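*Asks:* Quick one: sequence plus predicted model below, questions after.
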Amino acid sequence: MPEYAEVALRALFSFIVLFTCARVLGKKQISQLTFFDYVVGIVIGDMAAQLAIDTSMKIVNASIGLVVYTLLSVIIAYGAIKSFKFRDLVESSPSILIKDGKIMEKGLFKHKMTYDDLMNGLREKDAFIIDEVEMAIMETNGQISVMKKPEYQALTPKDIGLRMKDNHAPSLIIIDGTLLENRIKSLGYTKDWLHSEIKKKGAKDFKDVFLAQIDSNGNVYVDLYNDAEETKKDKEE
């Protein structure tokens, strides 16, 4: 077999194995990864790359390495879920960096953080003055969570005695020209009402609508297949 064909087949096999391992490990967001997760991901990716292009490496050996790393990661993740002590061992625990406006130097030293690192994390949370911070915590994923003192927190409707109507998340009601009738009924609207609403946006029929969404106040957002018609309608309004 030509070498290029072998590399292509190994790359295909490596891709399948890596995809399977990724599915087994779950769907954590990048921002949720601990340092350990990050390092394991790099190692698994490197193994998959070696499996794809290093023709001197036996496929079985590389596959065993990938499977072992994946299984160990799953076991550790399962152990962290079941045992607080084990989770503290493998993932560490959140550390207090600021308490009552006072910097906890031991917390900074523990995480090898400088004053600039701390201030950068605070600014990302719109906290520019340390004295305004009630508490700042270094999470296990490296993010800094900030709680400001009550007098510096933004007002909410509840703080000033306002009662707000309950809101539901915006719902898609038309997708690619197809009306989701069950969803419309569950939201308490009728097909005829929706038809009149999309006509206001320039659509003659549901099939003219690429995407339509409705919010908790009954406002309908419509995106037409023919954007020129939609733009013309907006200008007329």
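*Replies:* Great, that's in hand.
*Asks:* alpha carbons only for contacts and neighbour counts from here, please
*Replies:* Fine.
*Asks:* Run through the helices of this protein in chain order.
*Replies:* 3-25, 35-53, 59-82, 84-91, 105-110, 115-124, 181-186, 191-200, 227-236 (DSSP state H).
*Asks:* For the third one, which residues meet the burial criterion?
*Replies:* Read it as helix 59-82. Residues of helix 59-82 classed as buried: Ile59, Ala62, Ser63, Leu66, Val67, Tyr69, Thr70, Ser73, Val74, Ile76, Ala77, Ala80 (neighbour count, 16 or more other C-alpha atoms under 10 Å).
*Asks:* Which residues are in contact with the last one?
*Replies:* Put plainly, it is Ala80. Phe86, Arg87, Asp88, Val90 (C-alpha atoms under 8 Å, 6 or more residues apart in numbering).
*Asks:* got it, and the fifth one?
*Replies:* By C-alpha under 8 Å, 6+ apart, the residues touching Val67 are Cys21.
*Asks:* try this one side by side with the last:
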Amino acid sequence: MPTWLEVIFRTIFAVVVLFLLTKILGKRQVSQLSFFEYITGITLGSLAAYISLDTDKNWHLGMIAILVWVAISFGIEYLQLKSKKARDFIDFKATVLIKNGKVLEENLKKERLTTDDLLEQLRGKDVFKVADVEFAIMETTGQINVLLNRENQPLTPKHLGIKVAPEKETQAVIMDGKLMPEPLDMMGKTPKWLMDELEKQQLNLQDIFLGQVDSYGDLTVDLYADNVQVPQPQEKPQVYALLKKCEADLELFGLASDRQDAKKLYEQCSSQLQQVIADLKPLLRT
């Protein structure tokens, strides 16, 4: 067999083996590389290159070395799952860098971070003032996570006492001009509903690159033609405006009525409608 052809076959073989072994080790090898996993990744890549290019008769030894490395890595991951002490020893412990707005210099030196490094990491979290930080911790992956103190945390509906409907995952119901039945069914919608929504916006299915339905049942689309503006649905703003008009009418009727019982009834209904509008406002103003 020609050498160049042998190299091609060995490379394909090495790629397939690495892919299968990576699947065995799991997603953590890619998403959360620890110190040992980082070394393992480099070593496996080097061994795969040896299998592909070393044309002597001992290339199979590289395959044995790969299997040994994967077995050790798999064993260490299993040990980490079973033992907290093993996790701390292999992956190290998380380190607190800032507490109550004060930088812990000793921990900073321990992790070999300069003040510039810390400030750079904080700016990456949209934090520009150390005093605004309640707690900052360096994880075992090297990432720094930040908790702002309460007065600097962004407002949420809970802070304002507003109840919002539970969120569902947004589903892609149209891809590459084709309808996706399963995501549509997950959102409790039918193909007829989707076609009716497209008809309201005067759109054709084959012209849509991507269509998504959010947790409120709204359809948003991205067309192949980037210069075409898609009209946005206006049902929710119209409902909100109608409710506000009803509220204003009830107040007006109450002011115009000469009967005290009627005034009281109109005021009561207006107050109840105000509460309904306040509860629905997060949904109707989106």
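*Replies:* Alright, I've got the coordinates. It should be emphasised that the depicted structure is a prediction, and the values quoted were computed from it without experimental measurement.
*Asks:* what's the TM-score here?
*Replies:* In this superposition the chains share a TM-score of 0.86, using TM-score structural alignment, normalised by the length of structure 1; 233 aligned residues with a C-alpha RMSD of 2.7 Å.
*Asks:* re earlier: now, of the helices of structure 1, which is deepest in the fold?
*Replies:* With neighbours defined as mean count of other C-alpha atoms under 10 Å, those peak in mean count at helix 35-53, which reaches a mean of 17.
*Asks:* so how far does it sit from its counterpart in structure 2?
*Replies:* Taking mean C-alpha distance after the TM-score superposition for structure 1, the mean distance separating helix 35-53 of structure 1 from the aligned residues in structure 2 is 1.0 Å.
*Asks:* Could you give the residue range in structure 1 aligned to stretch 269-282 of structure 2?
*Replies:* Residues of structure 1 matching stretch 269-282 of structure 2 are absent, with TM-score structural alignment as the criterion.
*Asks:* Hmm, Ala262 and Leu255 of structure 2 touching each other?
*Replies:* No: in this structure, Leu255 of structure 2 is not within contact of Ala262 by C-alpha atoms under 8 Å, at 9.8 Å.
*Asks:* Give me the nearest residue to Ala225 of structure 2, chain neighbours excluded.
*Replies:* Of all residues beyond its chain neighbours, the one nearest Ala225 of structure 2 is Asp207 (7.8 Å), with distances taken as C-alpha to C-alpha, 6 or more residues apart in numbering.
*Asks:* Is there a neighbour count for that neighbour? I'd like the number.
*Replies:* 15 (other C-alpha atoms under 10 Å).
*Asks:* how about CSV for the helices of structure 1, with distance to Gln153 of structure 1 added?
*Replies:* Formatted as CSV, the helices of structure 1 follow (distance: least, C-alpha to C-alpha, whole Å):
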stretch, distance to Gln153 of structure 1
helix 3-25, 38
helix 35-53, 31
helix 59-82, 33
helix 84-91, 31
helix 105-110, 24
helix 115-124, 14
helix 181-186, 37
helix 191-200, 40
helix 227-236, 39
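*Asks:* before we move on, back to that, quick one: which of the contacts of Ala80 of structure 1 is nearest to Lys233 of structure 1?
*Replies:* Arg87 (57.5 Å; C-alpha to C-alpha).
*Asks:* if I look at the residue nearest to that closest one when sequence neighbours are not counted, how far off is Ala228 of structure 1?
*Replies:* Nearest in space to Arg87 of structure 1, with sequence neighbours left out and distances taken as C-alpha to C-alpha, 6+ apart, is Ala80 at 4.1 Å. With distances taken as C-alpha to C-alpha, to the nearest Å, Ala80 of structure 1 is found 55 Å from Ala228 of structure 1.
*Asks:* closest to Ser145 of structure 1 out of the helices of structure 1?
*Replies:* Using C-alpha to C-alpha, the nearest of those to Ser145 of structure 1 is helix 115-124, at 8.3 Å.
*Asks:* What is that closest one packed up against?
*Replies:* strand 144-148 (3 or more C-alpha pairs under 8 Å, 6 or more residues apart in numbering; DSSP states H and E).
*Asks:* Tell me the buried residues in the strand it packs on?
*Replies:* Judged by neighbour count using 16+ other C-alpha under 10 Å, the buried positions of strand 144-148 of structure 1 are Ile144, Ser145, Val146, Met147, Lys148.
*Asks:* how much space between the last one and Asp117 of structure 1?
*Replies:* When you say that, I think you mean Lys148 of structure 1. Distance from Lys148 of structure 1 to Asp117 of structure 1, by C-alpha to C-alpha: 18 Å.
*Asks:* got the end-to-end distance for stretch 21-37 of structure 2?
*Replies:* 13 Å.
*Asks:* do stretch 161-169 of structure 1 as well
*Replies:* The first-to-last residue distance of stretch 161-169 of structure 1 comes to 24 Å (C-alpha to C-alpha).
*Asks:* what do you get for stretch 221-228 of structure 2?
*Replies:* End residues of stretch 221-228 of structure 2 are separated by 11 Å (C-alpha to C-alpha).
*Asks:* just stretch 183-196 of structure 2 next, same as before
*Replies:* Note: stretch 183-196 of structure 2 ends 17 Å apart using C-alpha to C-alpha.
*Asks:* ok, now stretch 105-123 of structure 1?
*Replies:* Stretch 105-123 of structure 1 end-to-end distance (C-alpha to C-alpha) = 19 Å.
*Asks:* what sits up against the top helix by length along structure 2?
*Replies:* In structure 2, with assignment by DSSP H, the single longest helix is helix 260-284. Residues outside helix 260-284 of structure 2 that contact it (C-alpha under 8 Å, 6+ apart) are 162-165, 216, 236-237, 239-240, 243-244, 247-248, 250-251, 253-255, 257.
*Asks:* now swap in stretch 174-193 of structure 1 and tell me
*Replies:* Ile173, Phe206, Lys207, Asp208, Val209, Phe210, Leu211, Ala212, Gln213.
*Asks:* for the longest helix of structure 2, the distance to its chain's centre please.
*Replies:* 38 Å (C-alpha atoms, centre = their mean, to the nearest Å).
*Asks:* One more: stretch 155-174 of structure 1?
*Replies:* For stretch 155-174 of structure 1, the distance from its own C-alpha centre to the chain's C-alpha centre is 23 Å (C-alpha atoms, centre = their mean).
*Asks:* So Ala62 of structure 1 sits against Gly45, correct?
*Replies:* No: using C-alpha under 8 Å as the test, Ala62 of structure 1 is too far from Gly45 to be in contact (11.5 Å).
*Asks:* how near is Leu273 of structure 2 to Tyr266 of structure 2?
*Replies:* Taken as C-alpha to C-alpha, the span from Leu273 of structure 2 to Tyr266 of structure 2 is 10 Å.
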